[in-house]
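J.: no letters, just coordinates:
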């Protein structure tokens, strides 16, 4: 055998050690926040201010790759039904600040372009 000592699942000791250590570090990091915020009454404003930007940043990271695609040309990218529906949903969200209206308008626009306009 090469590559270190073998474990029952076919991995080397170093790989399994790294998996366990990374898992423990992740668990400890998450537990520290639970422990910390369980012991204080109020989240300090210095911490609360940046935390306001976490949900929009996560949403953008999840949604943006599906909206912006790499097409052979800029024109093909701009007429992609997902980008158009995302833009409509963004405008509705900005104007109404209503989640259901945003989802409804975005989905209606996507379905309209996917099944009627570009069919």
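T.: Nice, thanks for sending it over. Treat the numbers as computed from the prediction; the structure is a model and nothing was measured. Numbers count the residues shown, from 1 in each chain.

J.: could you use CA atoms for every contact and neighbour count after this?
T.: Will do.

J.: what about the longest helix in this structure?
T.: helix 13-39 (DSSP state H).

J.: quick one: the helices in this protein?
T.: In the chain, the helices defined using DSSP H lie at 13-39, 45-51, 54-67, 74-78, 81-96, 99-112.

J.: let's bring in a second one:
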């Protein structure tokens, strides 16, 4: 099997581009003492990102707000949200969401 140098360079470049944004901030921030208000604020970032992703998936259809076109997703999200709130289990939330979506598609 022949090794093409351009493929190797692309793989190494991709690894470097992925490595730098993950490791460089970690190395720089590990040397700094962050203020408590910034740490509290940063703890909310994952929740905000997840809320934005879910809102986009559940409420938008072809870049337009639509509850009627996404009603199955919204109905399946209700038990998934309840399970997420009560159990804090990612696996349980995903399983319940998938099962309810499957059931709703089967019934409708």
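T.: Structure's in. What do you need? Since we're looking at a predicted model, the values are computed, not measured.

J.: re the thing from before, JSON lines for the helices of structure 1, including mean neighbour count and distance to residue 118 of structure 1?
T.: Converted to JSON lines, the helices of structure 1 look like this (neighbours: other C-alpha atoms under 10 Å; distance: least, C-alpha to C-alpha, whole Å):
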{"stretch": "helix 13-39", "mean neighbour count": "12", "distance to residue 118 of structure 1": "46"}
{"stretch": "helix 45-51", "mean neighbour count": "9", "distance to residue 118 of structure 1": "41"}
{"stretch": "helix 54-67", "mean neighbour count": "11", "distance to residue 118 of structure 1": "17"}
{"stretch": "helix 74-78", "mean neighbour count": "12", "distance to residue 118 of structure 1": "12"}
{"stretch": "helix 81-96", "mean neighbour count": "18", "distance to residue 118 of structure 1": "8"}
{"stretch": "helix 99-112", "mean neighbour count": "17", "distance to residue 118 of structure 1": "9"}
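
J.: residue contacts, the residue nearest to residue 90 of structure 1 when sequence neighbours are not counted?
T.: Closest residue to residue 90 of structure 1 apart from its sequence neighbours, by C-alpha to C-alpha, 6 or more residues apart in numbering: residue 102 at 7.3 Å. Residues near residue 102 of structure 1 by C-alpha atoms under 8 Å, 6 or more residues apart in numbering: 89, 90, 92, 93.

J.: show me what residue 102 of structure 1 aligns to in structure 2.
T.: Using TM-score structural alignment, the equivalent of residue 102 of structure 1 in structure 2 is residue 93.

J.: tell me how far its match lies from residue 83 of structure 2.
T.: Residue 93 of structure 2 sits 6 Å away from residue 83 of structure 2, going by C-alpha to C-alpha, to the nearest Å.

J.: please apply the same query to residue 70 of structure 2.
T.: In this view, residue 70 of structure 2 and residue 83 of structure 2 are 20 Å apart by C-alpha to C-alpha.
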